[in-house]
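In: Can you look at this prediction? I've put the sequence above it.
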Amino acid sequence: MQTLTGNIRRLYPFLLPYLLLLLLVLLLKIIHSRDEIYFFINSLHFPAGDIFFPYMTELGSRVTAVTVCLLLLFLSYRSSILMATSLILSATVNLLLKMLFNAPRPSVYFANETRPIYYIPDVEVLSNNFSFPSGHTACAFTIALVLTYITPNKKWGYIYLLIALLVAYSRMYMSQHFLEDVTAGSIVATVITLIWLSWFDNRPFFRDPRWNASLSLKKNAA
C-alpha cells in the first residue's frame, strides 16, 4: 500500500522533470507577459507542425480518454477503474474552474488585436470563455500520471510526460489556450490525480485480487 508521500517518491520519473518545468514556466511568467509569450509561440509555426499538432492534441480528447479506459480493461479491471475515476475527477474539477474563471480564449482575448495572428488552415479555433484551465491538458496529464502509476517500470514516466507536454503545447500552437491555461490544467490533473490514486487505491475493498482480472482471455485462463 502506497501513501501519498510514497507515491511522490515512486513517481519521480514523471514528477521531478515536471516540477523543474513548472519552475521554468514561473520564470518565464516573471520575465515576459502573456501577450509576449503568446505571440512568440504563434511565430513558431511550420508546415509539419500544422499537420502534427492537430493530431497530437486529440490525445487529450474525451475520445482518447474513453479509449484508454476501455483498452485497460484488457490489462486489469483495477487499472481501468483507476484511470476512469481519475479522469472523471480531474475533468470535474477542471470544468468547475473553467466556469469559475470564465476566461476568454486567445481568439476572444485578441479580437481587436492589430498584430497578425497565424491560425492553422482548416482547424476550428474555439471562441468562448472557457480557456482556463485547459481541459485537453488536464486529460493528457491525468492519463500520463495514471499510466506511470500502473506501469511497473516507472522510467516510462519520462515518455508519458513528454506526450502530455506535447498535447499541452499543441493547445498553444493551435491558439486554443495561453501558457497559463495549459500550466493550470497540468497542475490540476497532477495534484488531483496523485491524491486520488494514493487514497482510492488503498481502499480495502479495492485490494481484492479479483480486481486484477481482465477481459484478456489468455490472462483469465491463466
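Out: Sure thing, it's come through.
In: hey, let's count contacts and neighbours off CA atoms from now on
Out: Fine.
In: buried stuff in the helix or strand containing residue 139?
Out: If you go by DSSP states H and E, residue 139 is part of helix 135-150. Within helix 135-150, the residues scored as buried using 16 or more other Cα atoms under 10 Å are 135-149.
In: Put this next to the previous one:
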Amino acid sequence: MELLQKILELDTELFLYLNSFHNDFWDTIMLMATRKETWLPFYAVILFYFVKKYREKSILIVIFLALTILASDQISVLIKHWVERLRPVYNPEIEHLVHNVLRKGGKYGFVSSHAANTFGIYVFTSRIFKNRSYSILILLWALLLSYSRIYSGVHYPTDILFGALLGWGIGWIMFKTLMFLDIHFFGTRMPKIETTGLAIKQSGTVFLVFLTLTTTVLIVVSILHYYNYL
C-alpha cells in the first residue's frame, strides 16, 4: 500500500507539473485537438487507403477497426466504474490547482478512454499498413491526443499510460483475429492483408493531410486570438 501511495503521489506531482504549462492560445489548440471532429479529414484519408489498397476486404478491416474502438471505449468505461478514481478536476485535494479547459467529463478517469481509443487505432492501423512513416505519424497523433487530456486537466499520467496499454492490447488482438480470418477464410481472395501495405508515396499523402490540417488549425487559432475573437 505504501508503494501504491508513493506512485499515486508521484503521479499527482507529474500531472500538476504538466498541467501547469498553459495559456489561452494553447487552451484553444488542445481543446480542438481533443475533439474527434477536428480529425475527420485525417480519418477520411485513412479510410480511403483502406478501400484503395484492400478493395472488398476493406469492409472487413473497417469492421475490425470499429470493433477495436468500441472495445477500447467500453472496457475503459467499465474499468472507470470499477476503480472509481476521481479525475483531477474532481479531486478535492488538488482541484483548486488544476487548469481545466472547458469540460470536466465524467467523475472517474482511470483509465483514459481517449488514450485507449487512439492507441488502439495506432496499433491496428499501423499493423495493417506496415509502413514505418505512417506508424511514426499515427503514434505522434496518439501521443498528442493523449497529452491533450492531461493539459485539459481531466486525466493523470497513469490514466493515460494504462489506457494506452489497454488500447494497444485490444488493437493487437483485433489485428491478429483479422489475420486469422483473412488467412483461413479469405485466403484465396486478393489482395492478402498480410503482405499488402501502404506505399511510400501514399504515406506521404497521409502526412500531407495531417500537416495541412494541423497547420490550418494553428493559423486559424492564431488569427482569432490576434483579433481577440477568442
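Out: Received the coordinates, thanks. What you see is a predicted model; the values in this text were computed from it and never measured.
In: Any chance you could compute the TM-score here?
Out: The TM-score (TM-score structural alignment, normalised by the length of the first structure) is 0.68; 181 aligned residues with a Cα RMSD of 3.3 Å.
In: any idea which of the buried residues of helix 135-150 of the first structure is the one closest to residue 182 of the first structure?
Out: residue 137 (5.7 Å; Cα to Cα).
In: Aligned to that closest one, what sits in the second structure?
Out: When the second structure is aligned by TM-score structural alignment, residue 137 of the first structure is paired with residue 115.
In: With residue 96 of the first structure instead?
Out: Match for residue 96 of the first structure (TM-score structural alignment): residue 78.
In: Just give me the neighbour total for that match.
Out: A count of neighbours around residue 78 of the second structure, defined by other Cα atoms under 10 Å, yields 13.
In: check which helix or strand covers it.
Out: Element membership for residue 78 of the second structure (DSSP H and E) is helix 57-83.
In: Now that helix: buried residues?
Out: Neighbour counts over helix 57-83 of the second structure (16+ other Cα under 10 Å) mark 57-58, 61, 64-65, 67-69, 71-73, 75-77, 79-80 as buried.
In: Name the nearest residue to the residue mapped onto residue 105 of the second structure from the first structure, ignoring sequence neighbours.
Out: Aligning on TM-score structural alignment places residue 105 of the second structure opposite residue 126 in the first structure. Computed as Cα to Cα, 6 or more residues apart in numbering, the closest residue to residue 126 of the first structure that is not its neighbour in sequence is residue 176, at 6.2 Å.
In: Who are the contact partners of the one you found?
Out: 105, 106, 107, 125, 126, 131 (Cα atoms under 8 Å, 6 or more residues apart in numbering).
In: helix, strand or coil for it?
Out: coil (DSSP: H, G, I helix; E, B strand; the rest coil).
In: List the buried residues in stretch 106-120 of the first structure.
Out: Neighbour-count burial for stretch 106-120 of the first structure [16+ other Cα under 10 Å]: 106, 107, 119, 120.
In: What of stretch 28-43 of the first structure?
Out: 37, 38, 41, 42.
In: and the last one, what pairs with it in the second structure?
Out: Meaning residue 42 of the first structure. Under TM-score structural alignment, residue 42 of the first structure pairs with residue 19 in the second structure.
In: and residue 199 of the first structure, what pairs with it in the second structure?
Out: Checking TM-score structural alignment: residue 199 of the first structure goes with residue 177.
In: For residue 160 of the second structure, give its distance to residue 191 of the second structure.
Out: 36 Å (Cα to Cα, to the nearest Å).
In: Give me the buried positions along whichever strand or helix holds residue 162 of the second structure.
Out: Counting by DSSP H and E, the element that carries residue 162 of the second structure is helix 157-185. For helix 157-185 of the second structure, the neighbour count (16+ other Cα under 10 Å) marks 157-175, 178-179, 182 as buried.
In: Kindly report the same for stretch 151-164 of the first structure.
Out: Buried residues in stretch 151-164 of the first structure (16+ other Cα under 10 Å): 154, 156, 157, 158, 160, 161, 162, 163, 164.
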